[in-house]
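1. With the input below, show me the fold.
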Amino acid sequence: MTKSHPASRPYYGHKQPEKFFNKPNIVDKPIIKTPLPPLPKPAFPEKVLLESQKIAEKARQNWEQEIRQRRDFRNVTTLTIDPPRAQDFDDAISLRQLPNNRYEVGVHIADVSYYLPEGSVVDKEARKRATSVYYVDRVVPMLPEILSNDLCSLQPQQERLAFSAVFVLTPEAEIESEWFGRTVIKSDRRFTYEEVDEIFEHGRGDYLVELKILDSLTKKLDEQKQIAGALAFVDRETEFVLDDHGQPQQIYRVELTRSHKLVEDLMLLANRRVAEFASKYNKNKMGYFVYRIHDAPDQDKLRDLALFLKPLGYDLEIKNKKVSTAALKKLLASASGQPEEAIINRATIQSMSRAIYSLDNIGHYGLAFPHYTHFTSPIRRYPDLLVHRLLALYLAGKRPTEAQLQQCAELVIHASLMERSAAEAERESKKTKIAEYFAQHVGEEIDGVIAGVTEFGIFVEDSATGGEGLVRIRDLGDDFYELKPKKFALIGRRHKKQYRLGDKVHARIKKVNPDRGWIDFELI
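-> Predicted structure coming up:
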């Protein structure tokens, strides 16, 4: 194995691919230039754990007094839908049928801000961490376990405190009224995504009526979003089955299903409407808010994307030197279901600006929302906790202090950077586990697609697992191959055989270095 392995550099978004794509190194926001902060150690300091215990004890003592001050949803049908291994249940959904063919839909979020006094030892630790980190084999939580997996977690058949967004909707998912405030809930049933999909498929199961109503409403919400101009990227998650020693035994890819969309669209609704509600206070100069913003993409990047797509047979329409949102939507729709769909999705995403947290609202380009925030995951994201605190202030008719404003301005930058650090750590974790899995299967064959072409070889993405490996140019022994950048292909000098981006290939696992996450394939 050589000292420098090109496969250690993912194909998209790094210096080598930018050079290959002829893409300028455009920085979306000033904070992106800032070096990423290191992630915190997994273990919590002893003083944080001790204070967490005290918080839990105090909450139990004050329980009866607290719930009397809250809107009571304990007798309203309430469900959670999460991955099978989830332990920190941030969100729950309630449904109540009203007269006149109306529906009350509640999006109930763990009320972390009630338990976590601002400036407390636990709060300062959560602020420093800013996010939970989800490695393949473990979670490094933002909050101690007694809070994240117990007291705050919306567990089934347990009374829990929530911060809720409640909507009265028509059958067409038009909002007739909305309410935001603190509640007490009790989840009737904990579902996994797979269980809900099974109920939809077979037409029977617990809470079938409620789930079908929610499914119908969220489909209407999604239609509204698409009409407004939201971009529909295909999102495929990589799932791992590990043994007792943390070794990967199975890897498979999961596409977003009806159950995922149901939850996602209700969370988007809550995030959007909370941001719209809070923005009124900005207009009245009463305060500020934490927004999740996504700037429009740089047109130079989109023009480069158009050049990249040409050899794949896709035309990205450019009018007056600009690529419109409609043109991007048309591109993604035309690639849907095609072998190169994942590559086109990835390349398009790489052409987008990076979503960040900000006190200045510019809207969310990808979702086509003029106002957007993160309200729905305060157990694992500190910005959501800030949003809860600000929303509580505004609901009480108060405004934040200048000191709070200054601190918030610093925290949104810190949270954006920590989010990137966590994302990189999670990607490396997946890369390592995929390599560990492939190391157990050296010599076996895979079907894949060419996901990258460079002067030193081709990157092949395994269709089954999403794992990516390198076929070195020296292992293409039937000819002398040269890189043709304008065609995004390696072409044989004598026989003119081509290996192009998006081509399907059959390969064998040749060599793996799990420690470095390197995988070598050979074509067969």
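
2. alpha carbons only for contacts and neighbour counts from here, please
-> Will do.

3. In the chain, what residue spans correspond to helices?
-> 15-21, 46-61, 63-67, 112-115, 121-129, 145, 193-202, 208-228, 258-283, 299-309, 325-335, 341-350, 382-395, 402-439 (DSSP state H).

4. can you list those helices in CSV and add mean neighbour count and distance to Pro248?
-> What follows is the helices of the chain, written out as CSV (neighbours: other CA atoms under 10 Å; distance: least, CA to CA, whole Å):
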stretch, mean neighbour count, distance to Pro248
helix 15-21, 15, 30
helix 46-61, 14, 32
helix 63-67, 13, 43
helix 112-115, 21, 34
helix 121-129, 21, 28
helix 145, 18, 25
helix 193-202, 16, 21
helix 208-228, 17, 34
helix 258-283, 20, 25
helix 299-309, 19, 35
helix 325-335, 16, 32
helix 341-350, 19, 24
helix 382-395, 22, 31
helix 402-439, 18, 6
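
5. Out of those helices, which gets nearest to Val168?
-> Closest approach to Val168 among these (CA to CA): helix 208-228, 11.3 Å.

6. Against which helices or strands is the closest one packed?
-> Judged by 3 or more CA pairs under 8 Å, 6 or more residues apart in numbering; DSSP states H and E, helix 208-228 is in contact with helix 193-202, helix 258-283.

7. Need the residues that contact the first one.
-> It stands for helix 193-202. Around helix 193-202, the neighbours that count as contacts under CA atoms under 8 Å, 6 or more residues apart in numbering are 81-84, 205-206, 208, 211-212, 257-260.

8. To check against the first, give me the structure of this:
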Amino acid sequence: MSFVFECFESNVPILNLGISYLSEAQMRIDDTSMNDEITRSLRGLNRLAKILKKKRIEMGALTLSSPEVRFHIDSETHDPIDLQTKELKETNSMVEEFMLLANISVAKKIYEEFAECALLRKHPAPPPSNYDMLVKAAKSKDLDIRTDSAKALADSLDAAQVEGFPYFNTLLRILATRCMMQAVYFCSGMDTDFHHYGLASPIYTHFTSPIRRYSDIIVHRLLAVSIGADITYPDLMDKHKQAALCNNLNYRHKMSQYAQRSSVAFHTQLFFKSKGIINEEGFILFVKKNAIVVLIPKFGLEGTVFFENKDKPNPRLSFKEEIPTLTVEDTVFHVFDKVKVTISLDASNVQHQKIRMSLVEPVIPGVSVSPQSNCNSEPDAKKPKLES
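-> The predicted model follows:
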């Protein structure tokens, strides 16, 4: 551990996790003409990070996927001028591995010193029923996903490939992410199950981000006491107060997630407000009784295309649940099918603006819209919507 901390201390900007720092670090690693001391150190750290990641995966740690978007904001108007999914570099993974190592090491230390009042973080294993949609989706491609353990799931996901469909594995991992339980903070003296399912670690905590998480501040205080760098105080040693604090942290974390999603939805609406109608290709993530949920990889955007409309006759619909399929007239939709949709902003109600998606391809007479048409004026358009 001392080696890891010393390496990071000698290259402090890397810890900031800013895009510019990570990009510069990646540039140094990739540029074969650069062989200065810092660049060689970065390459050494990167090699070590890959060894750490390989070891975690061998233990059963999951590598999942979730589309994250990044907005480019106009410096004067503060409106979003571009929207794209975040590109992860090797240096992202490098920093992540050392952060995970630090978190796990600190969790062990504070639990050794304070078995009754350590603030830890666990990730419960999902109940088997949570995996139903994932297993059924994989079966649609004649693939078997094992879910009896994290290791079995990780190996199944690694092996799940479809020839000629490179994005398939990413889609499958996105679905797997939706099956997971929420990770939570807890007090060690009030629980017996410490296991972190996703990381395949018997113990874990949050230590590396005290400037943005209060949980990390408490962990820093516990660590400082355990190494003789500070003195304790009564509330820190009270497991009941620690448990109450953890409950509040979990509640606040959930609220922050809602706020983040609302912020993304708001800026997405601002972005499409200036774009008019956009035609994009996407993939079906879910099939429902009267709709399909479409992921647009370019924007990391999900939307629901509904096939029922109370204002006009509905098409013939037939839904099969075992291997999820939806038949609209004579067209069958499966999970992972590629489709083309129009995306636009419905601003007819200024207080409840919505992103609307309409099907373009495959072409279904009376259901699909023309790619050149306006979703709000096309006579055959269904006006499906994604609630903000």
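
9. re earlier: tell me which two of the contacts of helix 193-202 of the first structure sit farthest apart.
-> Farthest pair in those, by CA to CA: Pro84 and Lys212, 21.2 Å.

10. excluding its backbone neighbours, what's nearest Val105 of the first structure?
-> Among residues not flanking Val105 of the first structure along the chain, Leu95 sits closest, at 4.8 Å (CA to CA, 6 or more residues apart in numbering).

11. What's the separation between that neighbour and Lys504 of the first structure?
-> In this view, Leu95 of the first structure and Lys504 of the first structure are 46 Å apart by CA to CA, to the nearest Å.

12. Which one's more surrounded, these two?
-> Using other CA atoms under 10 Å as the criterion, Leu95 of the first structure and Lys504 rank with Leu95 on top: 21 against 18.

13. Quick check: the aligned residue for that one in the second structure?
-> For Leu95 of the first structure, the aligned position in the second structure is a gap, per TM-score structural alignment.

14. wouldn't Leu95 of the first structure be in contact with Val76 here?
-> Yes. The criterion here is CA atoms under 8 Å, and Leu95 of the first structure meets it with Val76 at 6.9 Å.

15. Now do the same for Gly366 of the first structure: its match in the second structure.
-> Per TM-score structural alignment, Gly366 of the first structure is aligned with Gly198.

16. tell me the contacts of its match?
-> Ala61, Leu62, His123, Ala150.

17. The third one maps to what in the first structure?
-> I take that to be His123 of the second structure. Checking TM-score structural alignment: His123 of the second structure goes with His294.

18. still contacting in the first structure, which of the contacts of Gly198 of the second structure?
-> Compared against the first structure with both residues aligned by TM-score structural alignment, their matches' CA atoms under 8 Å, those retain Ala61, Leu62, His123.

19. was I right about the second one contacting Met180?
-> No. Distance between Leu62 of the second structure and Met180: 10.7 Å, which falls outside the contact criterion (CA under 8 Å).

20. Which one's more surrounded, those two?
-> Leu62 (24 against 18).

21. What's the match for the more buried one in the first structure?
-> Aligned by TM-score structural alignment, Leu62 of the second structure pairs with Leu231 of the first structure.

22. rewinding a little: distance check, the match of His123 of the second structure against Arg508 of the first structure.
-> Separation of His294 of the first structure from Arg508 of the first structure (CA to CA): 41 Å.

23. quick one, which of the two is more surrounded?
-> When neighbours are counted by other CA under 10 Å, His294 of the first structure and Arg508 differ, and His294 comes out ahead with 24 against 18.

24. For the more buried one, list the residues it contacts.
-> For His294 of the first structure, the contacting residues are Ser353, Arg354, Ala355, Ile356, Ile362, Gly363, His364, Tyr365, Gly366, by CA under 8 Å, 6+ apart.

25. wait, which of those residues is closest to Trp63 of the first structure?
-> Ile356 (36.4 Å).

26. so the closest one makes contact with Ile362?
-> No. With contacts counted by CA under 8 Å, Ile356 of the first structure stays clear of Ile362, the gap being 11.0 Å.

27. Next, show the common contact partners of these two.
-> Residues touching both Ile356 of the first structure and Ile362 (CA under 8 Å, 6+ apart) are Ile293, His294.

28. More neighbours: which of the two?
-> Comparing Ile356 of the first structure with Ile362 by other CA under 10 Å, the one with more neighbours is Ile356, at 21 against 17.

29. just checking, what residue in the second structure corresponds to that one?
-> Structural correspondence for Ile356 of the first structure with respect to the second structure (TM-score structural alignment): Val184.

30. Surely its match touches Asp193?
-> No. Between Val184 of the second structure and Asp193 there is no contact under CA under 8 Å: 11.8 Å.

31. who touches both of these two?
-> Common neighbours of Val184 of the second structure and Asp193 (criterion: CA under 8 Å, 6+ apart): Lys122.

32. before we move on, the earlier item: in strands only, show me the contacts of His294 of the first structure.
-> Ile356 (DSSP state E).

33. a markdown table for the helices of the first structure, including distance to Gln250 of the first structure?
-> Listed next are the helices of the first structure as a markdown table, based on distance: least, CA to CA, whole Å:
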| stretch | distance to Gln250 of the first structure |
| --- | --- |
| helix 15-21 | 30 |
| helix 46-61 | 35 |
| helix 63-67 | 44 |
| helix 112-115 | 35 |
| helix 121-129 | 31 |
| helix 145 | 28 |
| helix 193-202 | 17 |
| helix 208-228 | 31 |
| helix 258-283 | 22 |
| helix 299-309 | 33 |
| helix 325-335 | 29 |
| helix 341-350 | 21 |
| helix 382-395 | 33 |
| helix 402-439 | 8 |
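
34. Among the ones you listed, which comes closest to His245 of the first structure?
-> Proximity to His245 of the first structure, assessed across the helices of the first structure by CA to CA, is greatest for helix 402-439 (12.4 Å).

35. Run the angle between that closest one and helix 382-395 for me.
-> Relative orientation of helix 402-439 of the first structure versus helix 382-395 (axes from the mean of the first three to the mean of the last three CA atoms, to 10 degrees): 150 degrees.

36. counterpart of Pro210 of the second structure in the first structure?
-> Matched by TM-score structural alignment, Pro210 of the second structure corresponds to Pro378 in the first structure.

37. Its match is in contact with Asp384, isn't it?
-> Yes. In this structure, Pro378 of the first structure is within contact of Asp384 by CA under 8 Å, at 4.7 Å.

38. show me where the stretch 1-150 of the first structure has strands.
-> When assigned using DSSP state E, counting those that start in this stretch, the strands of the stretch 1-150 of the first structure occupy the ranges 71-72, 78-82, 91-98, 102-110, 133-134, 139-140.
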